[in-house]
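Q: The sequence isn't on hand, but the structure is:
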């Protein structure tokens, strides 16, 4: 089981109040076993938007596409657009995994986002 050294509440507070990247990493690991993994999206968005944390931008992308892991073709255009937006932001901030995906699949803001998501995961 993926248990953190700190309790979930203190991790969330450290993220919300201080943008604590160590707490964020601990929380991301804790959420691997969490029954409601999609709750992690909130903390990823806060760390990305408020604290400009590259890993969080990638995690937002990941959360959106994981919600459709059963059939990526079911992702709606608005969700796909948000996912691509955060993937590109992660790439622009030097996130290596985002860089690999963006460059391999020629991801950009000018193409249909749903088609780009489907291309990545086909």
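A: It's in. Every value quoted in this text rests on a predicted model; they were computed, and no experiment measured them.

Q: For the rest of this, base every contact and every neighbour count on C-alpha atoms.
A: OK.

Q: Roughly how far does the spatially most central residue of the chain sit from residue 32?
A: Centroid-nearest residue in the chain: residue 59, 1.7 Å away (criterion: CA atoms, centre = their mean). From residue 59 across to residue 32, the span is 12 Å (CA to CA, to the nearest Å).

Q: so what's in contact with these two at the same time?
A: Both residue 59 and residue 32 lack any common contact, where contact means CA atoms under 8 Å, 6 or more residues apart in numbering.

Q: here's the one I want to compare it with:
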């Protein structure tokens, strides 16, 4: 049973990586600058890919989100989450997929993809990322995508002081 879960997880990660590369290639020529114009986007992308720099990731993330290029952030969040285990990247990956799923008239993701989203959210929460903990707590309270557990939901939300 464990091997089946691992295979499903690996297939989902590979699928999401392919999707991210597809969107990356589609938007490769997008010209975006950072809010404070300190570093060009192309330099930030290179730094994130070559050095896995969290500061460069945050600048890149902010620039792309401000310009509504969510697919670009999805690629870099997956990269940073898997390589550096950066807690913000885990949350970003979850949130951007949730946003993409929610923005469609029809739900576009299957159960395995939603499980992968929740897995990344749980990893962010385990690293004490407050947004991840709050979002996961809400999901447990609602019983959405996870078994309903109001005690755990309240515990997660209260642990961040809300």
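A: Everything's here; your move. Everything quoted here is computed from the prediction, not taken from an experiment.

Q: Just give me the neighbour total for residue 7 of structure 1.
A: Residues lying near residue 7 of structure 1 (other CA atoms under 10 Å) number 12.

Q: Just give me the match in structure 2 for it.
A: Under the alignment (TM-score structural alignment), residue 7 of structure 1 maps onto residue 40 of structure 2.

Q: What's the local residue count around the residue nearest to that match when sequence neighbours are not counted?
A: Nearest non-adjacent residue to residue 40 of structure 2, counting by CA to CA, 6 or more residues apart in numbering: residue 33, 5.8 Å away. Other residues near residue 33 of structure 2 number 18, with proximity taken as other CA under 10 Å.

Q: need the contact list for residue 33 of structure 2.
A: Residue 33 of structure 2 makes contact with 39-41, 63 under the criterion CA under 8 Å, 6+ apart.

Q: Name only those of those that count as buried.
A: 41, 63 (16 or more other CA atoms under 10 Å).

Q: now the contacts of residue 33 of structure 2 as a markdown table including secondary structure?
A: Below are those laid out as a markdown table (DSSP: H, G, I helix; E, B strand; the rest coil):
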| residue | secondary structure |
| --- | --- |
| 39 | coil |
| 40 | strand |
| 41 | helix |
| 63 | helix |
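
Q: Output the contacts of residue 33 of structure 2 in TSV; the columns should cover distance to residue 134 of structure 2.
A: Output for these, formatted as TSV (distance: CA to CA, whole Å):
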residue	distance to residue 134 of structure 2
39	32
40	33
41	31
63	25
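
Q: Perfect, that will be all.
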